[in-house]
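Enquirer: here are the coordinates; sequence isn't available:
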């Protein structure tokens, strides 16, 4: 079984692909790159050895810049969304985009024109921009109507998500006592015996550039719920029959009050007569 290619051999292989692409005008790639919000990414080109590059036109949804290698002048920025965010490191063949945002996600094509050839070389890059995750990005909440208590046991479904959403995010749950993954996915069902200790659970969120975690105590979620499934300190729910009886008493009370008032008014009138 063959091991990894030596760096020198890998470079020669890429250079050979670039020569082949230059001969046919076909695109090379795309090469996937992962970028981070607010940081920078560099598109590194592979140019056939011995070739002199006249110009490189960088294209995304539209032409964004034109670079003439070897010149000290900055790249000619065409798309103003990239103004003051592009640079060519050391005046070479690479292009660097700074202060990345989600809007920079997409496919970038370098159209390389070399001296003495009529067909340009195309190299493509697929850029994906992600946020570097922090604990404050993670939100853990009980599922709607998910907290249930039966015979002194609280069952609760916890949902883990990212505030503002995110692409290619995976979630895993661990529990301190077990120190191992207890569930994979955004949700977990926890059964907690009321008035007994239980270790916190931790949700870890990962995307292709970072990971972060946040913990929560099932005991805190279940706190305030009694074994009957209603908030501690409260009575059992009022039934329909009880509500009906109360309303009937109110109506009867109002009716008796009205009769009493009519009787008093009639008696007073008779006295005056």
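Expert: Happy to help now that I have it. Computed from a prediction, not measured in an experiment: that's the story for all the values here. Numbering: from 1, shown residues only.
Enquirer: contacts and neighbour counts: CA atoms only from here.
Expert: OK.
Enquirer: chain neighbours aside, what residue packs nearest to residue 79?
Expert: Closest residue in space to residue 79, ignoring its immediate chain neighbours: residue 64 at 4.5 Å, by C-alpha to C-alpha, 6 or more residues apart in numbering.
Enquirer: wait, the one you found touches residue 83, no?
Expert: No - using C-alpha atoms under 8 Å, residue 64 is not in contact with residue 83, being 9.3 Å away.
Enquirer: okay, one more to line up with it:
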């Protein structure tokens, strides 16, 4: 351990006993992008940034800031600005999720980071079909593949009108498969949204080629 970190860690122990409580800010990040934590503390004192119980860096109240990192692994993707009051993490990874804090003159600001992947294009499959006497009922399932997506919600619409609320499965009853209008499924997670339109839902359940897709993103 660098000689600098011995007094630094001792200082952190003292600060932990004397620092005032603060609210926690929830922050959502996108895998591969960047995220910024901002302290509004204006005291002209050094800033101590931590990830959980692990120190990241210390930086004096100066411009430009000259951070001293606890470990080499933090130097490549972590940077400070505004005299140490702002911490930016670039090229976000899933393992960056967790609790970050900055201590300035005994006052702590805390940030809880969640990291999610952006959604890929969803897929629609025919889950079940039953046709008799010229009438058909069937179920369509919409799903967005991948891990680290967080809570994914689904909704369906015909043209611009919502259909059957929010559900991963849409149940349809029609007198004729050929009469069905195009159906659109929208998948959303905390950082993105993607949609796909089934131009001929009846043909989908017949196992033939189909489809026209459209995508949209959320910042």
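Expert: Perfect, I can see it now. Keep in mind the model is a prediction, meaning the values are calculated, not measured.
Enquirer: if we can go back for a sec, who has more neighbours, residue 64 and residue 83 of structure 1?
Expert: More neighbours sit around residue 64 than around the other of residue 64 of structure 1 and residue 83, counting by other C-alpha atoms under 10 Å; the figures are 20 against 12.
Enquirer: residue 61 of structure 2 -> structure 1?
Expert: For residue 61 of structure 2, the aligned residue in structure 1 is residue 69 (criterion: TM-score structural alignment).
Enquirer: hang on, the earlier thing: pull up the overlap in contacts between residue 64 and residue 83 of structure 1.
Expert: Residues touching both residue 64 of structure 1 and residue 83 comprise residue 77, with contact defined as C-alpha atoms under 8 Å, 6 or more residues apart in numbering.
Enquirer: what residue of structure 1 matches up with residue 171 of structure 2?
Expert: Correspondence of residue 171 of structure 2 to structure 1, assessed by TM-score structural alignment: residue 189.
Enquirer: run through who's touching the strand or helix carrying the residue nearest to residue 79 of structure 1.
Expert: Under the criterion DSSP states H and E, the helix or strand holding residue 64 of structure 1 is strand 63-67. With contact meaning C-alpha under 8 Å, 6+ apart, strand 63-67 of structure 1 is reached by 55-59, 74-80, 82.
Enquirer: average offset of that strand relative to structure 2?
Expert: Superposing on structure 2 and averaging over aligned pairs (mean C-alpha distance after the TM-score superposition for structure 1), strand 63-67 of structure 1 comes out at 2.5 Å.
Enquirer: buried residues, that strand. List them.
Expert: Counting neighbours by 16 or more other C-alpha atoms under 10 Å, one finds that the buried residues in strand 63-67 of structure 1 are 64-67.
Enquirer: let me know the closest of those residues to residue 105 of structure 1.
Expert: Sorting these by distance to residue 105 of structure 1 puts residue 64 at the head of the list, at 13.9 Å, by C-alpha to C-alpha.
Enquirer: how close does that closest one sit to residue 54 of structure 1?
Expert: Here the criterion is C-alpha to C-alpha, to the nearest Å. By it, residue 64 of structure 1 lies 17 Å from residue 54 of structure 1.
Enquirer: what does residue 70 of structure 2 align to in structure 1?
Expert: Aligned against structure 1 - with TM-score structural alignment as the criterion - residue 70 of structure 2 pairs with residue 78.
Enquirer: which residues does its match contact?
Expert: The neighbours of residue 78 of structure 1, taking C-alpha under 8 Å, 6+ apart as the test, are 63-66.
Enquirer: ditto for residue 131 of structure 1
Expert: When the contact criterion is C-alpha under 8 Å, 6+ apart, the partners of residue 131 of structure 1 are 36-37, 166, 209.
Enquirer: would you mind finding the match for residue 144 of structure 2 in structure 1?
Expert: With TM-score structural alignment as the criterion, residue 144 of structure 2 lines up with residue 162 in structure 1.
Enquirer: next one: the closest residue to that match other than its chain neighbours from residue 264 of structure 1, what distance?
Expert: In space, not counting the residues next to it along the chain, residue 162 of structure 1 is nearest to residue 138; the distance is 4.8 Å by C-alpha to C-alpha, 6+ apart. Residue 138 of structure 1 is 70 Å from residue 264 of structure 1, where distance means C-alpha to C-alpha.
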